[in-house]
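Visitor: build me a model from this:
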Amino acid sequence: MMRKLIWSPLRRLQDFLNGSAAGGLVLMGASAIALVIANSPAQEGYFSLLHASFGGMSVLHWINDGLMSVFFLLVGLEIKRELLDGELKTNRLRVLPGLAALGGMVVPAAIYVLLNHGDPEALKGWAVPSATDIAFALGVAALLGSRVPPSLKAFLAALAIIDDLGAVIIIAIFYTSGIALAYLALAGGILVALAAMNRWGVRSLWPYLVFGALLWIAVLRSGVHATLAGVALAMFIPIKDATGRLPSNGDCTHSPLAALEHALHRVVPFSIVPLFGFANAGVSFGGMGWEEWIAGTTLGVAFGLAAGKVIGIFGFSALAIRGGIASMPSGATWRELLATSLLCGIGFTMSLFIGMLAFADRADLQNEVKLGILVGSLVAGVAGWLVFLGGKRKNDEDGAPSIAMVP
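Guide: All right, here's what the predicted structure looks like:
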């Protein structure tokens, strides 16, 4: 009896950790704790810890440039897997999420630029509202359960992967400065070595990880943002096993990429990403006036996420579906597609990351970015949640699923 009492909570904890909502909820909790501490008597200790120097870099720098490289490694692994053996492996599958992601990046950026066109310094943050936080968005979708059709969850995941790829490209092109050519050449040489190992059929992960650590150091010194080393490394991790077969049914026994992705999924959502949220979400509201709340940076990010994302994603998706170049996700309705587009306005992790890069030397603008992200993501998440809850699924006479208002 005692063993059963102990085992039951453990089983529930295991089920929670295995669920797709767990990572988003842990991130949400860590960010909420950061906000509380940053507005409490402990705020001085919180900010002092983040700016304490260790090994030549601040603690915050180690988190954002060091640990987040592991997050970007996971992002790169997911992008590669989806492109080669997932929801994006054919052009037909890429059309709808690809166009939706394009709209979801272009329209928020345009709204931000429109609201900040007279401020050259603020314009550096144009890419902040262009990113979707897959952990938060999928977490909310998971909490909604059967109200979100499986096809829309797959659409959301594919869209977020393409969105992450777009964010990586933006960081590489627009947020890189002061290139050191010698270190950049060294990074190029390491990439050649990684490509050679992949070509020669090396299947052990350790050589890739060792060269990956060297790549991170070279990229950090080169002036290119160090986190991009994680994405670059992922591109050379073999996805096929020794016989040349792709992993099937989640089997990660013989595929180096699948094995590494599986291992990182146990670490990144529950340690690295929450730590990033804890370190970056803390903003002190003390002394803030209406100037910060209605600043162009704040409004640009907030409206970009809450309005720009849904306009871009739903609008581009509707044009693609109505134009006959893409199909509505199986079993989904227009209302559900609209609700999913709203959830994509949750732009927490990647938006924060780009904001820190855009305004690395402007703490005031960083705080405005954080305000905009918090407000915009909250509005988008609640709106998407309510649109989903505002209807229930039923079958029409022809058997096709539809949405009916809750009586």
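
Visitor: hey, let's count contacts and neighbours off CA atoms from now on
Guide: OK.

Visitor: residue 187: how many residues sit nearby?
Guide: Using other C-alpha atoms under 10 Å, residue 187 has 24 other residues around it.

Visitor: check which helix or strand covers it.
Guide: Using DSSP states H and E, residue 187 sits within helix 181-199.

Visitor: that helix: which residues count as buried?
Guide: Within helix 181-199, the residues scored as buried using 16 or more other C-alpha atoms under 10 Å are 183-184, 186-187, 190-191, 194-195, 197-198.

Visitor: C-terminal to it, what's the next element?
Guide: Proceeding N to C from helix 181-199, the next assigned helix or strand is helix 205-222, under DSSP H and E.

Visitor: before we compare anything, build this one as well:
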Amino acid sequence: MVSKLFQRFLHSQTSGGITLIFCTIFSLIVANSMFAESYQHMWHIDLFGHSLAHWVNDGLMAIFFFLIGLELKREMMIGELSSLKKAILPIFAAIGGMLVPAGIFAALNYGTDTINGFGIPMATDIAFAIAVITMLGKRVPMSLKIFLTALAVIDDLGAILVIALFYPNPELPFDITQFGLAMGILAGLFALNKFKVKSIIPYIIGGIAVWWFMLHSGIHATIAGVLVAFTIPFEKDQTKSLCAKVEHALHLPVAFLILPIFALANTAITIDGDGFSHFSFPLAAGIFLGLVVGKPIGVTLASFIAVKLGLCELPTAVNFKRVFGAGLLAGIGFTMSIFVSMLAFSDPQYVNEAKLMILVASVTAALLGFFYLKMTLTKRQDFSD
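Guide: Below is the predicted model of the structure:
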């Protein structure tokens, strides 16, 4: 039986994805209207030494990553990642869905100054992907929704590791002292967990301190959100679990406040009269082909290998045709892809080009995934294939 927490998660992600779509459309319209200059200026207003956009990307998004960490922990404790047998398929699918897109991008951008964007097509936007698959209604097996969710959560973990390893804070060199302080406080939070401290207050205070020192260590501050999430006490009885309570409390504000604000701040892209003619071909092609082509191929191929090697089995009511459909929806990069693009490039022109192509590729992947699954799911399937 699917847990109530997962059902609530599914609902919030679906509604949040729809909200993101409207915020993105609004941001694009305003950025290409007579109000464009004022709108852009608003996000660059100085607030305590940093722009408003900076606080959104380094501050609010740390809360988003904190929620991802809580979701990952829940899946590892009682969900689809709680046993090796359950986890093998989505892990293989996620790895394939990261390596193939990154490989396509790297092959097209090798030897250019855009090669650092290899991490852009590796990401999956959970909210958008779940929103699209939910629009297909009851014809979608719950097992396919769970597979896509587990795949996206692991994908997010992969993106977090890529950010930590390959995309340090571009404004600061690595500071071992600040990093050591962050790790020391984090160890203290794990100790609180060990001693079964269940008050959220010390975790909030310690979490903010970890975020602050991580912010000044040269490693991107949002990583602190994921690490702190793993210190929150977890119990199998979800009514008593602090981890479950915090996750439930954060679902709505993240889905309907933090991610929409992120979209408003980072999708204000001005599209000039030349359209796509001035684009850097390797960059645009790498992102588009990585997300739209690389994702479904990587997800399906890796899943096929895992099953044929006897490491796992396909879930009930799921076959490789449906895995391919889930892979198409995994090509909706959006939030995480945009986030990585801002870390990958210092040139604003490349950032804007990457963002616009991420939007184009994500919409394409969403439409292809929706219509492919609609066509596939209306037919009676032989699940032995």
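
Visitor: give me the TM-score for this pair.
Guide: Comparison of the two superposed chains (TM-score structural alignment, normalised by the length of structure 2) gives a TM-score of 0.93, and 375 aligned residues with a C-alpha RMSD of 1.9 Å.

Visitor: and which of the buried residues of helix 181-199 of structure 1 is nearest to residue 304 of structure 1?
Guide: Residue 304 of structure 1 has its nearest neighbour among these in residue 184, at 34.3 Å by C-alpha to C-alpha.

Visitor: aligned counterpart of residue 43 of structure 2 in structure 1, please.
Guide: Alignment note: residue 43 of structure 2 maps to residue 50 in structure 1; criterion TM-score structural alignment.

Visitor: what number of residues lie near the nearest residue in space to residue 211 of structure 2 that is not next to it in sequence?
Guide: Spatial nearest neighbour of residue 211 of structure 2, chain neighbours left out: residue 224 (5.3 Å); criterion: C-alpha to C-alpha, 6 or more residues apart in numbering. Neighbour count of residue 224 of structure 2, defined by other C-alpha under 10 Å: 27.

Visitor: hang on, residue 28 of structure 2 packs against residue 268?
Guide: Yes. Contact criterion C-alpha atoms under 8 Å: residue 28 of structure 2 and residue 268 qualify, at 5.3 Å.

Visitor: which one's more surrounded, the two?
Guide: Set side by side, residue 28 of structure 2 and residue 268 show more neighbours around residue 268, with 24 against 21, by other C-alpha under 10 Å.

Visitor: which residue in structure 2 lines up with residue 80 of structure 1?
Guide: Alignment note (TM-score structural alignment): residue 80 of structure 1 maps to residue 73 of structure 2.

Visitor: let me see the contact set for its match.
Guide: Residue 73 of structure 2 is in contact with 229-230, counting by C-alpha atoms under 8 Å, 6 or more residues apart in numbering.

Visitor: please give the element, helix or strand, for it.
Guide: Taking DSSP H and E as the criterion, residue 73 of structure 2 maps to helix 61-78.

Visitor: in that helix, what's buried?
Guide: In helix 61-78 of structure 2, counting by 16+ other C-alpha under 10 Å, buried: 61-75.

Visitor: mean deviation of that helix from structure 1?
Guide: Here helix 61-78 of structure 2, set against structure 1 after superposition, deviates by a mean of 0.6 Å using mean C-alpha distance after the TM-score superposition for structure 1.

Visitor: matching residues in structure 1 for the helix or strand just after that helix?
Guide: The helix or strand immediately downstream of helix 61-78 of structure 2 is helix 84-109, counting by DSSP H and E. Counting by TM-score structural alignment, helix 84-109 of structure 2 lines up with residues 91-116 of structure 1.

Visitor: quick one, helices of the stretch 251-400 of structure 1?
Guide: Remark: helices assigned in the stretch 251-400 of structure 1 by DSSP state H, counting those that start in this stretch are 256-267, 272-280, 290-293, 296-303, 309-322, 334-343, 348-358, 363-389.

Visitor: list the contacts for the residue most central in space within structure 1?
Guide: The centroid of structure 1 falls nearest to residue 133 when counting by C-alpha atoms, centre = their mean (3.8 Å). With contacts defined as C-alpha under 8 Å, 6+ apart, residue 133 of structure 1 is in contact with 160, 344, 346-351.

Visitor: read off where stretch 160-168 of structure 1 ends up in structure 2.
Guide: Residue span in structure 2 matched to stretch 160-168 of structure 1, by TM-score structural alignment: 152-160.

Visitor: from residue 347 of structure 2, how far off is the residue opposite residue 220 of structure 1 in structure 2 once aligned?
Guide: By TM-score structural alignment, residue 220 of structure 1 lines up with residue 215 in structure 2. As for residue 215 of structure 2, its distance to residue 347 of structure 2 is 22 Å (criterion: C-alpha to C-alpha, to the nearest Å).

Visitor: matching residues in structure 1 for stretch 320-338 of structure 2?
Guide: With TM-score structural alignment as the criterion, stretch 320-338 of structure 2 aligns to 334-352.

Visitor: show me which residues of the matching stretch are buried.
Guide: Residues 335-352 are the ones in stretch 334-352 of structure 1 that count as buried (16+ other C-alpha under 10 Å).

Visitor: repeat that for stretch 39-49 of structure 1.
Guide: 43, 46-47.

Visitor: contacts made by it with the rest, please.
Guide: Applying C-alpha under 8 Å, 6+ apart, the external contacts of stretch 39-49 of structure 1 come out as 37-38, 59, 283-286.

Visitor: same thing with stretch 206-220 of structure 1?
Guide: 183-184, 186-187, 190-191, 194, 225-230, 233, 237.

Visitor: how close does that stretch sit to structure 2?
Guide: Mean for stretch 206-220 of structure 1 is 0.8 Å (mean C-alpha distance after the TM-score superposition for structure 1).

Visitor: how close does residue 214 of structure 2 get to residue 185 of structure 2?
Guide: In terms of C-alpha to C-alpha, residue 214 of structure 2 sits 11 Å off from residue 185 of structure 2.
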